[in-house]
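K.L.:
here is a sequence together with a model predicted from it:
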Amino acid sequence: MDDSANTHYPILLVHGLFGFGRIGPFNYFKGIKDALAESGARVFVPIISAANNNETRGEQLLEHIRRVCTQTGAQRVNLIGHSQGALTARYAAATAPHLVASVTSVSGPNHGSEAADRMRQAFVPGTLPETIAGALTTAFSTFLSAITGHSQLPQHALEALNALTTEGVTAFNLKYPQGLPETRGGMGAEYVNDVFYYSWSGIIKGSRLSESLNLLDPLHNACRVFGSFFTRETKENDGMVGRFSSHLGHVIRSDYPLDHLDTINHLAPMRKKTVNPLTLYVEHAKLLKNKGL
């Protein structure tokens, strides 16, 4: 039996905005839990609010961490958070470092998302468009939670949006700075308050003409559209998060040829893969294992 990724502490995969565990045959972390488990890892996917602020989601995550520790007998866990899940994981580690051995940010907006900034600008606070958009997206989040059997989870789409903007994340970072780089584009401290911090992410590379059959992937096309609205990291973003904005702790790599959804393995089936996201997760688990985590 392969136990190359059998980490000392269990791994929790933390989903981002509008995330879920499983809906029928569909998984948010597509094939990732299975790939890790086949390499010996103990893996859990906690279900937290599909849309809410980082602190609310973080408190929900802490409840799951305590539950996993009780269930497995482990003293701590390794957190791997995608997108807003990275901020959720950071909150848990900052407020309860005795329960968290490591935090890994995958495509995390650790310095804010320019895509969120543009959406926030499009909806003026207190106006009818903002109210309608907030109500619709909150209702969608509630629907996601309901069909996964977690209708009790609170949802608030506008709080989620505000928490992902550059302004919102800047305020968050003042309270929870662990692992942040001192200079833009640099690396942060790998080890803070007995917690290890890592990050990796991707960027959209090449022109639309170079995409071949990937042009038929609506998710990739959506990422390209969102990425076109970036004004700071115009050339290096994954459609939702800029390359340097994703940096946290020890940066493994931040320019994989992957868009924001590719990093959770949501690839068009006809697309030629130059980087396999499943391999990235398994290799990272091996790194954690080698660290004694």
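P.N.:
Arrived safely.

K.L.:
please make it C-alpha for all contacts and neighbour counts, starting now.
P.N.:
Fine.

K.L.:
burial count for Ala35?
P.N.:
A count of neighbours around Ala35, defined by other CA atoms under 10 Å, yields 17.

K.L.:
which helix or strand contains the closest residue to it other than its chain neighbours?
P.N.:
Across the structure, with CA to CA, 6 or more residues apart in numbering as the measure, the residue nearest Ala35 apart from its sequence neighbours is Leu278 (6.4 Å). Leu278 belongs to helix 277-290 when assigned by DSSP states H and E.

K.L.:
still on that earlier bit, residue contacts, the residue nearest to Ala35?
P.N.:
If a contact means CA atoms under 8 Å, 6 or more residues apart in numbering, then Leu278 has Gly31, Ile32, Ala35, Asn265 as its contacts.

K.L.:
quick one, helices of the chain?
P.N.:
Here the chain has its helices, by DSSP state H, at 32-38, 54-72, 84-95, 114-122, 128-147, 157-164, 166-175, 218-227, 277-290.

K.L.:
make JSON lines from the ones you listed and add distance to Ser105 to it.
P.N.:
Converted to JSON lines, these look like this (distance: least, CA to CA, whole Å):
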{"stretch": "helix 32-38", "distance to Ser105": "15"}
{"stretch": "helix 54-72", "distance to Ser105": "14"}
{"stretch": "helix 84-95", "distance to Ser105": "5"}
{"stretch": "helix 114-122", "distance to Ser105": "17"}
{"stretch": "helix 128-147", "distance to Ser105": "23"}
{"stretch": "helix 157-164", "distance to Ser105": "14"}
{"stretch": "helix 166-175", "distance to Ser105": "14"}
{"stretch": "helix 218-227", "distance to Ser105": "19"}
{"stretch": "helix 277-290", "distance to Ser105": "11"}
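
K.L.:
try this one next to it:
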Amino acid sequence: MKMKKTIGLSLFTLVFSSLTHASALQSYKSNFVVSNYAKTQYPIVFVHGFGLGFNRIGTDRVGLDYWYQIPQDLSRNGARVFSAELSAVGSNEIRGEQLLQQIDEVLALTGKSKVNLIGHSQGGPTIQYIEAIAPQKAASLTAIAGAMKGTPVFVNAAKTPLIEPFIHAFGTVLGYAMNLVTANRYSVEIQDALDAMNPEHMLAFNAKYGSNAIPKDCQSQGQKRTSNGIYHYSWMGNRQATNPLDVIESTVVSLGGTFLKGEANDGALPLCSGRYGQIIRQDYHHNHFDEVNQFFGILSPFAQDPIGLYRQHANRLKLQGL
């Protein structure tokens, strides 16, 4: 009986291990290349946002990427692509330090001197931290619905009775769950994570780590190329519920949108907060999840193809010599 239990436990461990990815850095390399359309001079590194802190769940053959099918497409079109895996629930500074280590790994693997960083949601201020502390390692920063000035969604939601403890409990559970499925051991600091998205706290963060790519107000443009030679870009959607078949996503972004009190938003972030560098567009038919082609590419029938947008952006970086 003891032998059977031991064998069973070993099989469970083997299966569970096959469903996780222990490496914090995910490399995407296609077995075939169809074009050089997205072949940038410097490698591209994707940086996820708050909560869903993973780059890939599953095996190389079967799994779910945070950036669903996007890195694979860029790789098939000539790009050298990586995605970072950071604390799901933590401060911008902690996540930034984790990212810096993975950037150094990318530079060592590729022999390049810089990377092109693309961050979604909290990934926006996370990559901004890199520009502040290691500008020589960044060729460009692109914020996809980047929380460059934070979002009041959690602040406003916490004003509703019983919502604040729920946010803390749910965020903590989510953080540990992400550690479990990714086999990481990152600290889970829900209050630090909420502060990192709080507009008032972001004022102090930007005073210390910001750049001229962040516009002064909601009518201004940030600088495309700052004095340190780094290029900056951004885009986002302005929709909430986009497809009735995607019940979970639609529920989350619709609820988030209600706590933004009428501000134009993507269900999680005000459009004003996402303004950064050269603003490509802020009116895509996407919500906060559609912007990274989640979940499993379920979009509105009227939505622009997210994969195509990233492919086009890689070509934009290529033509800029980045």
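P.N.:
Yep, it's here. In this text, all values refer to a predicted model and were calculated from it rather than measured experimentally.

K.L.:
one step back: would you mind finding the most buried of the helices of the first structure?
P.N.:
Mean neighbour counts were taken over the helices of the first structure using mean count of other CA atoms under 10 Å, and the top value, a mean of 27, falls to helix 84-95.

K.L.:
relative to the second structure, which residues correspond to the helix holding Leu278 of the first structure?
P.N.:
Counting by TM-score structural alignment, helix 277-290 of the first structure lines up with residues 306-319 of the second structure.

K.L.:
mean deviation, that stretch versus the first structure?
P.N.:
Here the mean offset of stretch 306-319 of the second structure against the first structure after fitting is 0.5 Å, by mean CA distance after the TM-score superposition for the first structure.

K.L.:
mean distance, stretch 98-107 of the second structure to its aligned residues in the first structure?
P.N.:
Once the two structures are superposed, the average separation between stretch 98-107 of the second structure and the matching residues of the first structure is 0.5 Å (mean CA distance after the TM-score superposition for the first structure).

K.L.:
so that stretch corresponds to what in the first structure?
P.N.:
Going by TM-score structural alignment: stretch 98-107 of the second structure matches residues 60-69.

K.L.:
what sits up against that stretch?
P.N.:
Pro46, Ile48, Ser49, Ala74, Gln75, Arg76, Val77, Thr88, Ala89, Ala92, Leu99.

K.L.:
so what's the fourth one closest to, chain neighbours aside?
P.N.:
On the basis of CA to CA, 6+ apart, the spatially nearest residue to Ala74 of the first structure that is not a chain neighbour turns out to be Tyr9, at 6.3 Å.

K.L.:
and the one you found, what pairs with it in the second structure?
P.N.:
Taking TM-score structural alignment for the superposition, Tyr9 of the first structure sits opposite Tyr42 in the second structure.

K.L.:
who's in contact with its match?
P.N.:
The neighbourhood of Tyr42 of the second structure, defined by CA under 8 Å, 6+ apart, consists of Arg80, Lys112, Ser113, Lys114, Val115, Asn116, Ala139, Leu322.

K.L.:
do you know how far the last one is from Tyr233 of the second structure?
P.N.:
Leu322 of the second structure sits 13 Å away from Tyr233 of the second structure when distances are taken as CA to CA, to the nearest Å.

K.L.:
overlap in contacts of those two?
P.N.:
Applying CA under 8 Å, 6+ apart, one finds that Leu322 of the second structure and Tyr233 are jointly contacted by Ser140.

K.L.:
any idea how far Gly73 of the first structure is from Glu38 of the first structure?
P.N.:
Distance, Gly73 of the first structure to Glu38 of the first structure, by CA to CA: 21 Å.

K.L.:
with Gly149 of the first structure instead?
P.N.:
27 Å.

K.L.:
what is the nearest of the contacts of Leu278 of the first structure to Gln84 of the first structure?
P.N.:
Nearest to Gln84 of the first structure, judged by CA to CA, of the contacts of Leu278 of the first structure is Asn265 at 16.6 Å.

K.L.:
from Val100 of the first structure, how far out is the closest one?
P.N.:
Applying CA to CA, the value for Asn265 of the first structure to Val100 of the first structure is 25 Å.

K.L.:
how about the nearest residue to Leu174 of the second structure, chain neighbours excluded?
P.N.:
The nearest residue in space to Leu174 of the second structure (CA to CA, 6+ apart) is Gly51, at 6.3 Å.

K.L.:
ok, the one you found touching Val173?
P.N.:
No. The pair formed by Gly51 of the second structure and Val173 falls short of the contact definition of CA atoms under 8 Å, at 9.7 Å.
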